[in-house]
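A.B. asks: Sequence plus predicted model, see below.
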Amino acid sequence: MAEAGYRVTGRVQGVGYRWWARSLAVRLGVTGTVRNLPDGSVAVHARGADDQLRQLQAHLAEGPPGARVASVDPLPFSSDGFSDGEFVIAR
């Protein structure tokens, strides 16, 4: 199992990005968390196979309708808020 963290910047809060990211992760079979950060960005921490994480990262750059993703940058991995076997929206 591989682990990765991403910081997504741009217009990603207030547009359903976290719900969209959770749906994407569930579809890909990835576990982890997504949360808003105080600076207006979104943090995603995920576990899965290398290919699953590559797909997740690529799709995170697209975002849901209404979002405008400026960048998806590496973020140190954190398991804070992880729930076994699922992908959750953390606070």
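C.D. replies: In hand now; what should we look at? Residues are numbered from 1 along each chain as shown.
A.B. asks: Please make it C-alpha for all contacts and neighbour counts, starting now.
C.D. replies: Will do.
A.B. asks: burial measure for the spatially closest residue to residue 36 that is not a sequence neighbour, as a count.
C.D. replies: Nearest in space to residue 36, with sequence neighbours left out and distances taken as CA to CA, 6 or more residues apart in numbering, is residue 42 at 4.5 Å. Other residues near residue 42 number 22, with proximity taken as other CA atoms under 10 Å.
A.B. asks: Ok, residue 37 next?
C.D. replies: When neighbours are counted by other CA under 10 Å, residue 37 comes out with 14.
A.B. asks: want to compare, so here's the second one:
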Amino acid sequence: MIRKHLYVMGRVQGVGFRFFAQRQAAAFHLSGYVQNLDNGMVELEIQGEPEDIEKFLLAVSRGTTWIQPERIWQEDMPVTPESGFYRKG
């Protein structure tokens, strides 16, 4: 089990990105959260098995017709006890 802290830049606010991230997290059995930031980026923390996180990152980086991530920063974090994935704000 691992945990990642992510910042996503691009066309990611006002286009359903948080809902999209929540659906992808559920599909890959990940926990954590997603929230919009005042600077136009989106912040996420995701936790789960490494291969599931990689699949999540691939899906998020591809986006959709409306969601167009341009850059994703990520760093490792300590694993924390939690369940579920939720949208903040």
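C.D. replies: Okay, I see it. Please read all numbers here as calculations on a predicted model, not as lab measurements.
A.B. asks: Once they're superposed, what TM-score comes out?
C.D. replies: Aligned and superposed, the two chains score 0.88 in TM-score terms (TM-score structural alignment, normalised by the length of the second structure); 89 aligned residues with a CA RMSD of 2.1 Å.
A.B. asks: circling back: pull the contacting residues for the residue nearest to residue 36 of the first structure.
C.D. replies: Neighbouring residues of residue 42 of the first structure by CA atoms under 8 Å, 6 or more residues apart in numbering: 7, 8, 9, 12, 13, 18, 34, 35, 36.
A.B. asks: Next: residue 45 of the first structure.
C.D. replies: Taking CA under 8 Å, 6+ apart as the criterion, residue 45 of the first structure is in contact with 3, 4, 5, 6, 32, 33, 34, 77, 78, 79.
A.B. asks: would you say it is within a strand?
C.D. replies: Yes. Note on residue 45 of the first structure: a strand contains this position according to DSSP: H, G, I helix; E, B strand; the rest coil.
A.B. asks: where exactly do the strands run in the second structure?
C.D. replies: With DSSP state E, the ranges of strands along the second structure come out as 2-11, 31-36, 42-48, 68-77, 85-87.
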